[in-house]
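Trainee: predicted model and sequence below, questions to follow.
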Amino acid sequence: MDTARARSCPVALGSPIDSDGPRVALYAEEYAADPHHAYREMRRQYGSLVPVDLSPGVPATLVIGYHTAVRILNDPDHFPADPRTWQQNIPGECPVLPMLEWRPNALRSVGSEHLRYRRANASSLAEIDLHALHAVVEQAAIPLINAFCGDGAADLISQYAFPLTFGVLNVMLGCPAEISQQVASGMAAIFEGVNADKGNAMLASALFDLVTLKRSVPGDDITSRLIAHPAVLTDEEMIHQLVTVYGAGLEPQQNLIANTLLLMMTDDRFAGSVHGGSLSTRDALDEVLFIDPPMANYCVSYPKQPILIDGVWLPAHQPVIVSMSGCNNDPALGVNEFGPNRSHLAWSVGPHACPARSVAYLVVQDAIDQLLDALPEMRLATKREALAWRPGPFHRALVSLPVTFPPSPPLAVL
């Protein structure tokens, strides 16, 4: 079918799910290597709504039009987040199921249940002492930096971004080391889509142990506050609130640290800030959130009935994925209408917008500043083009971030 002729008819394109042509494979290495080229091609061929596969045989519609995404994200009546009808026909071993399946939490609920879960989560997050959190990040950062500062080289993901993010999350959630190791393994399997069903089960088991511990020995942490909340969450509900906190806090923050450091080391506008230039870490953070957000595609909904959007019929109960990256870079916005510090969708919008953005900003910015203060002459150890990106339909994540620097003496431990 001729694309130009198809667009002249308001419904000629039919449904992205049932597209006669090939769907874009978001799990492919080619997409991970250059997603922005892929978005340009998607926009040229399909417009704002794109037929994609999240994994082999799992179709979805990807939204890459900014204004279309905002409309969808602010319309939970037509675009609810409950996937239970969809997942009835999805095999349990599907690698993306743990990222999309129904859970009794705010991310996958609607109406009064969504409000109940969201209030419990927002209240527990609001009680985090941000001043004390500065010290938590610093206490996590210094031993990690000391472990490699004398070597003159490091991988900033495996040796810094991941262990720091995970360690800070464990402190905020009150999770001891023996439980947190199972959490890390389970989360990795879910995000990588490798043995995701087993990772999901491992994660649930570990979080049940954490909930059991905190019911008997509460502390000043998110888990204990969720347990004490007037919502009176059951053990199962508690597990799935914690899945959300770990899922939203671990992978995205790790990627945001790495992607921002990459920008600051390779872009002339920011590279000077490694040596105390005029542009701040916060400027770089906002640029990454706008141009290359750590969760490129997510904010999933499942229309209750067929609905016509932008001349395309979206089928009932099939996943609609918002591409925060694709939408942020939508040429329809115009350079002057929006700026990288104002309108990006990296935190989402509407009733499912992230309630922890201030916490995330603090952790990521402090982590970057601690590292740059300690190793101001750090350089990327390879050409940017040689870096590899992890395949996957949701995240924007480097495999590794190798750097070099003059060997330095260890920092004083607080």
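Mentor: Looks like it came in fine.
Trainee: all contacts plus neighbour counts: C-alpha atoms, from now on.
Mentor: Will do.
Trainee: how about the secondary structure of residue 273?
Mentor: Secondary structure assignment for residue 273 (DSSP: H, G, I helix; E, B strand; the rest coil): helix.
Trainee: got a list of what it touches?
Mentor: Neighbour list for residue 273: 264, 279-281 [criterion: C-alpha atoms under 8 Å, 6 or more residues apart in numbering].
Trainee: buried only: go through those residues for me.
Mentor: 264, 280-281 (16 or more other C-alpha atoms under 10 Å).
Trainee: one step back: inside strands: which ones of the contacts of residue 273?
Mentor: Of the contacts of residue 273, none are assigned to strands by DSSP state E.
Trainee: please list the members of the buried ones among the contacts of residue 273 that lie in helices.
Mentor: Mapping the buried ones among the contacts of residue 273 onto helices (DSSP state H) picks out 264, 281.
Trainee: dropping in the other structure now:
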Amino acid sequence: MPLSGPRFHTDPARLYREMRSEHGPVVPVLLPGDIPAWLVVGYREMHRITGDPELFPRDSTLWNQWENIPMDWPLRPMIGVRLPSVYYTVGEEHRRHLAAVESALEAVNPHELRGHTEELADRLIDSFCSRGEAELVGDYSMLLPVLVLARITGFPDAEGPGLARAMNDLADGGEGAIEAHQRFGAAMHRLVATKRQLPGSDVASRLLAHPVGLNDEECALDLMAITAAGHLPSADWLGNSVRLMLTDDRFAASIGGGRRSIGEAMNEVLWEDTPTQILAGRWAARDTRIAGRHITAGDLLLLGLQGANSDPDVHDFSGNDGFHAGNSAHFSFSHGEFQCPFPAREIAEVIARTGIEVLLDRLPDIDLAVPQQTLARRPSAFLRGMSTLPVRFAPTHPLGGTR
């Protein structure tokens, strides 16, 4: 089946149920240009594949379809070829990059991170709070994470908006995506050159100083990976959680009276509305079988994170109120050797949670400005976020940095 079409963003839950019913937990799919791949939607199968980096490495050089892939293939940037960064390396080289990245991120002070997020969230809200209306995706959720990440990475605040524009142009995947990628890369290389000469208390400086000895190119690529992987999922985690709280009656009382349900909303989003729906990918190192399917050496396996999260064989969603309190056994951060590093998850959670808290503190009567059924998702099988989230509220005066 083609890995495209409106149902991936209008009704993915039913679509994954139908896939599983018709094909089982490993689904044959076609990528653009009729390129074959496997989409893994079974929880147990996902655990097996992500937990076996020898049989299913993240090594795109193994792909048996490269001769059929044109240079302008739209998914080429997502699947990529091996580059010397934490995202694309494998084996000992991957562990070398991961050691430096985890160390650099672990040193981010969570109290300072929250303070940065509160300050930047207030700045963004100040820009629209007096209007009584806003479009929360473009005005807030798609800006806050990258502004915070830019600051902790080592960029001056003045460069944050430019980096945000480049990241969001890149995320749109339109005609400007290639040029945005070039701007994004150039900014990281300039930052590395600056921090090599004048190090500070930031992620870039700590990467450069790590004893594994990353060179400037490796550091720039790792910083690109950290920022790109941290921005859009955090933005959509924030946006999807706010959407849930504004559209689900279970959260209505909490909008104006307390924060206890913010964490519940965020966890539910990771189970049922996860920002990264499909992740590319793993490649079979040799012929094997999984769930009755014959997987040929070099086959691409796409990780259907949302499909696995909703697998009824391991998680019974019936008979509960929709919450998954205390249960974080989802695949929203993947699993195994190539999963999202734990300190990166903590940073994303602080940014998203603080962004929601500041928004609700500042605009306690916030409500949707359009009927719920008119809300639209970005048209992607791989990513799940709102295209727009129009809201209204009682106009308030800007804080002007007085928090």
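Mentor: All right, it came through fine. On a predicted model such as this, the values are computed, not experimentally measured, just so you know.
Trainee: preserved in structure 2, out of the contacts of residue 273 of structure 1?
Mentor: Mapping these onto structure 2 (both residues aligned by TM-score structural alignment, their matches' C-alpha atoms under 8 Å) leaves 279-280 still in contact.
Trainee: and the contacts of residue 273 of structure 1 as a markdown table, adding distance to residue 389 of structure 1?
Mentor: Output for the contacts of residue 273 of structure 1, formatted as a markdown table (distance: C-alpha to C-alpha, whole Å):
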| residue | distance to residue 389 of structure 1 |
| --- | --- |
| 264 | 18 |
| 279 | 26 |
| 280 | 26 |
| 281 | 23 |
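Trainee: nearest to residue 51 of structure 1, of the contacts of residue 273 of structure 1?
Mentor: residue 264 (34.4 Å; C-alpha to C-alpha).
Trainee: ok, now which ones touch the closest one?
Mentor: Counting by C-alpha under 8 Å, 6+ apart, residue 264 of structure 1 has contacts 270-274, 284.
Trainee: what about structure 2, which of these hold up?
Mentor: The contacts of residue 264 of structure 1 retained in structure 2, by both residues aligned by TM-score structural alignment, their matches' C-alpha under 8 Å: 270-271, 274, 284.
Trainee: weed out the non-buried ones from the residues you listed.
Mentor: Buried among these (16+ other C-alpha under 10 Å): 270-271, 274, 284.
Trainee: report the two of those residues separated the most.
Mentor: Farthest pair in those, by C-alpha to C-alpha: 274 and 284, 11.1 Å.
Trainee: tell me the one among the kept ones among the contacts of residue 264 of structure 1 nearest to residue 249 of structure 1.
Mentor: Nearest member of those to residue 249 of structure 1, counting by C-alpha to C-alpha, is residue 284, at 19.4 Å.
Trainee: not counting its neighbours along the chain, what's nearest the closest one?
Mentor: Of all residues not flanking residue 284 of structure 1 in the chain, residue 260 sits nearest, at 6.1 Å (C-alpha to C-alpha, 6 or more residues apart in numbering).
Trainee: the one you found contacts residue 288, correct?
Mentor: Yes. Checked against C-alpha atoms under 8 Å, the pair residue 260 of structure 1 and residue 288 is within contact range at 6.1 Å.
Trainee: what about the alignment partner in structure 2 of the residue nearest to residue 284 of structure 1, is that helix, strand or coil?
Mentor: Using TM-score structural alignment, the equivalent of residue 260 of structure 1 in structure 2 is residue 241. What three-state DSSP gives for residue 241 of structure 2 is helix.
Trainee: again with residue 325 of structure 2
Mentor: Quick answer, by three-state DSSP: residue 325 of structure 2 is coil.
Trainee: what about it, how many residues close to it?
Mentor: For residue 325 of structure 2, the neighbour count with other C-alpha atoms under 10 Å is 11.
Trainee: check contacts around it.
Mentor: So residue 325 of structure 2 contacts 264, 267 (C-alpha under 8 Å, 6+ apart).
Trainee: tell me how far it lies from residue 311 of structure 2.
Mentor: 18 Å (C-alpha to C-alpha, to the nearest Å).
Trainee: picking up where we left off before, now the buried ones among the contacts of residue 273 of structure 1 in JSON lines, with distance to residue 400 of structure 1?
Mentor: Below are those laid out as JSON lines (distance: C-alpha to C-alpha, whole Å):
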{"residue": "264", "distance to residue 400 of structure 1": "16"}
{"residue": "280", "distance to residue 400 of structure 1": "24"}
{"residue": "281", "distance to residue 400 of structure 1": "21"}
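Trainee: between the buried ones among the contacts of residue 273 of structure 1, which is nearest residue 109 of structure 1?
Mentor: Nearest member of those to residue 109 of structure 1, counting by C-alpha to C-alpha, is residue 281, at 35.3 Å.
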